[in-house]
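>>> Next come a sequence and a model predicted from it.
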Amino acid sequence: MNHLYLDCQYGISGDMTLSALINLGADLDYVKDHLRELPIDPFTMETNPVNKHGIHATELILQFPEEKHQHPIHPDTHYHDHSHEHHDHRHASSIFRMIDESMLPQRVKTRSTKIFKIIAEAEAKIHGMNPEDVHFHEVGAMDSIVDIIGVCLALESLAIETISAAPVPTGYGKIQIAHGLYPVPAPATAEILAGIPLADFQAEGELTTPTGAAFLKALVDDFGHLPALPIKKISYGAGKKDFDHPNILRAVIFQTKEDLDTTRERINVLECQLDDMEGETLGYVMEKALGMGALDIYYTPVTMKKSRPGTLITLLVKPEHSLMFEDLLLRETSTFGVRRVECERSILSRRMDQVETVYGLVKVKIGFKGKHVYKVTPEFEDAKEMALKNNIPLRKVYSEVNLSAMQLIKEESLL
């Protein structure tokens, strides 16, 4: 498994991302062959080495030979391209249908559809319309269709499983888009970047485009510094513009935790204790924290001042999410303060699978380190449904699942 880190400290766009992934080793022919099976305009795609302030990078050269008018600036900047208006796939709904009916790999379909939906929803909110009715030039011109699906194909070519990224800058100033002269970040970009950490890097011009922002929103699991993992390969994708800084996106492939003998990660532990909250509110806070992505939350009975019975709330979160969960505890509970402790935990790598039993298929979670499997746990809801359906004890389902799971593991030579 490969982990990709997008070091977007100078911004990110569609062509920068695709060129960085190709420079990283993605098969260009694989990307082009799949794209040419789609009902889009004929195109040529090449890469060109460039130097950006002393950094050797790869630039994407994407052209549509049948275009009557060439783009002076990449359409990811939201310039309206009228040369494709004769096509019937100019609305978001048509793009979704094109992807769904294609022969693209399933994960490419899932990722690219998610990206387009994020852009369409942002444009729809800005213009007060239904996301599926968003017009093509607002979702992106033909170049952006190629960029978005091309990036997802490149990720598939590189077998990228997980992605993290650096906080991203937007730039400042004004930009000419289809609807007139707008401030940077463009309205769609700003809408998409809601909830994403921004970098305090100031440069005049559009550093992050709507497509680049949508990549971050749709594909990235974590934002922060370079992960504490061994680097496999580094590459640089170049943008079309020239700034006082290198207009590049650095992409890094890391050896994943699943490949290491020891699996460790940094987490923060948030705690507070209270003696004046009803049980229903505690249940509400737990449900909300888990829904927001907390790693874990649990309550411990404690004895407080004057021998009053109380509850210790313990919340495990990723370091970059600490402030968000501190605010949750301060806002939703009666506490006047939250303690935070940084620590490290050792965890098993895990993957989901399903096994065949005499009662049918059951999902299981497999915990392993390297090639050694430590445990196999059935998914409770599947096991419960099977027990009720067959009128058998739950423990019997667990026993059957464990036997089948161990056989599956042996067949895969994980033990």
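Arrived safely.
>>> going forward, measure contacts and count neighbours with C-alpha atoms only.
Noted.
>>> Let me know whether His225 touches Ser164 as I believe.
No: contact between His225 and Ser164 fails when scored by CA atoms under 8 Å: they sit 9.0 Å apart.
>>> ok, these two, which is more surrounded?
Ser164 (21 against 13; other CA atoms under 10 Å).
>>> Going by residue numbers, what spans are strands in the stretch 251-400 of the chain?
264-274, 296-303, 309-317, 339-346, 349-357, 360-369, 372-378 (DSSP state E, counting those that start in this stretch).
>>> mind putting these in a markdown table, distance to Ser94 included?
Conversion of those to a markdown table gives the following (distance: least, CA to CA, whole Å):
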| stretch | distance to Ser94 |
| --- | --- |
| strand 264-274 | 42 |
| strand 296-303 | 41 |
| strand 309-317 | 40 |
| strand 339-346 | 46 |
| strand 349-357 | 33 |
| strand 360-369 | 34 |
| strand 372-378 | 40 |
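>>> would you list those in TSV and tack on mean neighbour count and distance to Thr17?
TSV is the format used below for the strands of the stretch 251-400 of the chain (neighbours: other CA atoms under 10 Å; distance: least, CA to CA, whole Å):
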stretch	mean neighbour count	distance to Thr17
strand 264-274	19	27
strand 296-303	14	34
strand 309-317	20	29
strand 339-346	12	32
strand 349-357	16	28
strand 360-369	18	32
strand 372-378	17	36
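>>> So which of the ones you listed is nearest Ile55?
Closest approach to Ile55 among those (CA to CA): strand 264-274, 31.8 Å.
>>> Pull the residues that contact the closest one.
Defining contact as CA atoms under 8 Å, 6 or more residues apart in numbering, one finds that strand 264-274 is touched by 257, 310-319, 322, 326, 334-335, 337-347.
>>> Stretch 324-333 too?
Here stretch 324-333 has contacts from Leu270, Met277, Thr281, Leu282, Val285, Ala289, Val317, Thr335, Phe336, Gly337, Val338, using CA under 8 Å, 6+ apart.
>>> So which of those wins on neighbours?
Val317 (24 neighbours).
>>> Skipping adjacent residues, who's closest to Lys241 in space?
Of all residues not flanking Lys241 in the chain, Asn247 sits nearest, at 6.8 Å (CA to CA, 6 or more residues apart in numbering).
>>> what about versus this one:
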Amino acid sequence: MRSDMRRAHFDCPYGVSGNMILGALIDLGLPVDELTAALRTVLSDGWELQTRHMQRCGIGGTFVDVVTNESHHHRGLSEIRSMISAGALPDTVKEYAVRAFTLLGEAEAAVHEMDLESVHFHEVGAIDAIIDIVGSMWGLNYFGILGSEVSTSPISVGGGTVTAAHGVIPVPAPATLRLLEGVLTKSGPVQRELATPTGCAILRAICAENAAGMGQGMGCFRVGKTGYGAGSLEIPGETNYLRLIIEDDTSAMPYDVENIAKLECEIDDMTPEMLGCVAEKAMALGALDVHFVSVQMKKFRPGIRLCLLCRTSDVRAMTELVLRETTTFGVRVQDVERHILRRAMESVETPWGTVRVKTGYWGEEAVKRMPEYEDCKRLAAENNVAIMQVYCAAQQAAQK
């Protein structure tokens, strides 16, 4: 994860919609004038963005409303893609906005059993949906969230029925259900539509690299600022807010901070050869580290603790590996925060050849330089010298 990126968590006790996400971003401090100017390059006229600070249950938040004079203009996905591509937007914003519209279109096409380009986008083509999706992506990019790790709480979908273009349908709407496949959701807390297709498409698009993070909660997280986006419904005694929590800015720290997962289990009935095979497979799948610790188990049996570190997006694959390839019937999973030195790789010359050296930085200060073992090993073998000679020569060259 780049140092200018920040993790984010969407708390959705009252569902999610496009204007709730946009409202939360503005509540965090997103400059409305700059946002509007960017959106005008996609849709020049026919709309106004109105924002209002409000209080519900004594908690302040921001409500966003897109006021339009266009009522029944339906646009196809190709037209929307062209509009976004022509806009003066960062490439990342364009990519994620198109991704969200594509997901929304695919959901509608699947529900109505139509070809993607044949779908009449009743909601997708509306101006407010374009403003909500493109505006949300612009705001998320402004705060360094696009491309970073995103998580959500279980998403409340509401209940009851809603009147749509095709008649009365149950809540959640079919397109919403399609977009929430595999995501932890819950009904309520009121019998109204709380999760909209537009809001779900935005979350699905930005969680594409970590879909498993949707609905699973915040996990290990260094809380920074929080924005409250108000929903359109006024629910007596309820806030009806979406909370967007962004990670505390760690760019001023002298080291990088990563959030990873740790998997552990104890085993007393596998051979070292088998355990070594599991470790090799885990590393091949992308594990950050695998190691074993000797432990005392029940009935005085000596055993080992398997410890595996991985990216949060790889937890499912690593869990499957451990449960399939070892004798354990369960594995513990923890979210952990890892502090690591910023690093750079350089090449230095020794009397026997070139060696790559990894340098670790505490802020701007180089605090350690480590020659690459494989380079030193190869040069030592080729030149019939001790590996320590090559290693020390590389370290001395790196210090100059």
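Received it, and whenever you're ready, just let me know what you need. Here the structure is a predicted model, which means the values were calculated and not measured.
>>> After superposition, what is the TM-score?
The TM-score (TM-score structural alignment, normalised by the length of the second structure) is 0.69; 348 aligned residues with a CA RMSD of 4.6 Å.
>>> that older thread, show only the entries of the contacts of stretch 324-333 of the first structure found in helices.
Thr281, Leu282, Val285, Ala289 (DSSP state H).
>>> between the residues you listed, which is closest to Val139 of the first structure?
Of those, the one sitting nearest to Val139 of the first structure (CA to CA) turns out to be Ala289, at 33.3 Å.
>>> quick one on the thing from earlier: in TSV, list the ones in helices among the contacts of stretch 324-333 of the first structure along with distance to Leu28 of the first structure.
Below are those laid out as TSV (distance: CA to CA, whole Å):
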residue	distance to Leu28 of the first structure
Thr281	54
Leu282	53
Val285	48
Ala289	42
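>>> Just name the closest of those to Ala57 of the first structure, please.
The closest of these, once distances to Ala57 of the first structure are taken by CA to CA, is Ala289, at 42.1 Å.
>>> can you pull the contacts of that closest one?
Applying CA under 8 Å, 6+ apart, the residues near Ala289 of the first structure are Ile297, Phe325, Leu328.
>>> rerun that using 6 Å as the cut-off
Ala289 of the first structure is in contact with no residue at all, counting by CA atoms under 6 Å, 6 or more residues apart in numbering.
>>> buried set for the longest helix along the second structure?
Secondary structure of the second structure read by DSSP H shows that its longest helix is helix 91-112. Neighbour counts over helix 91-112 of the second structure (16 or more other CA atoms under 10 Å) mark 93-109 as buried.
>>> What span of the first structure is it aligned with?
Using TM-score structural alignment, helix 91-112 of the second structure lines up with residues 106-127 of the first structure.
>>> Run a quick check on His9 of the second structure versus Pro154, I expect a contact.
No: His9 of the second structure lies out of contact with Pro154 (CA atoms under 6 Å); the separation is 11.3 Å.
>>> more crowded one of these two?
Comparing His9 of the second structure with Pro154 by other CA under 10 Å, the one with more neighbours is His9, at 24 against 20.
>>> Now check the first structure for the residue matching that one.
Using TM-score structural alignment, His9 of the second structure pairs with Tyr5 in the first structure.
>>> which element follows the host helix or strand of that match toward the C-terminus?
Following DSSP states H and E, one finds Tyr5 of the first structure within strand 2-7. Per DSSP H and E, the first helix or strand lying C-terminal to strand 2-7 of the first structure is helix 14-24.
>>> is it fair to say Asp65 of the second structure lies in a strand?
Yes: with DSSP: H, G, I helix; E, B strand; the rest coil as the criterion, Asp65 of the second structure is located in a strand.
>>> ok, it - contacts?
Counting by CA under 6 Å, 6+ apart, Asp65 of the second structure has contacts Gln50.
>>> Likewise for Thr303 of the first structure?
Pro309, Gly310 are the contacts of Thr303 of the first structure under CA under 6 Å, 6+ apart.
>>> and the gap between it and Leu312 of the first structure?
Going from Thr303 of the first structure to Leu312 of the first structure by CA to CA, to the nearest Å gives 9 Å.
>>> ditto for Thr189 of the first structure
41 Å.
>>> same thing with Glu344 of the first structure?
From Glu344 of the first structure to Leu312 of the first structure the distance is 21 Å (CA to CA).
>>> now swap in Leu394 of the first structure and tell me
Distance from Leu394 of the first structure to Leu312 of the first structure, by CA to CA: 32 Å.
>>> repeat for Ile163 of the first structure
In terms of CA to CA, Ile163 of the first structure sits 34 Å off from Leu312 of the first structure.
>>> how many other residues sit next to the counterpart of Gly167 of the second structure in the first structure?
Aligning on TM-score structural alignment places Gly167 of the second structure opposite Gly180 in the first structure. Here the number of neighbours of Gly180 of the first structure (other CA under 10 Å) works out to 9.
>>> what do you get for Ile145 of the second structure?
21.
>>> That one and Arg6 touch, don't they?
Yes: between Ile145 of the second structure and Arg6 there is a contact under CA under 6 Å: 5.3 Å.
>>> hang on, the earlier thing: which pair in the contacts of stretch 324-333 of the first structure spans the largest distance?
Met277 and Val317 (22.5 Å).
>>> which residues of the stretch 101-250 of the first structure fall in helices?
Along the stretch 101-250 of the first structure, counting by DSSP state H, counting those that start in this stretch, helices occupy 106-127, 136-139, 142-157, 187-192, 210-219.
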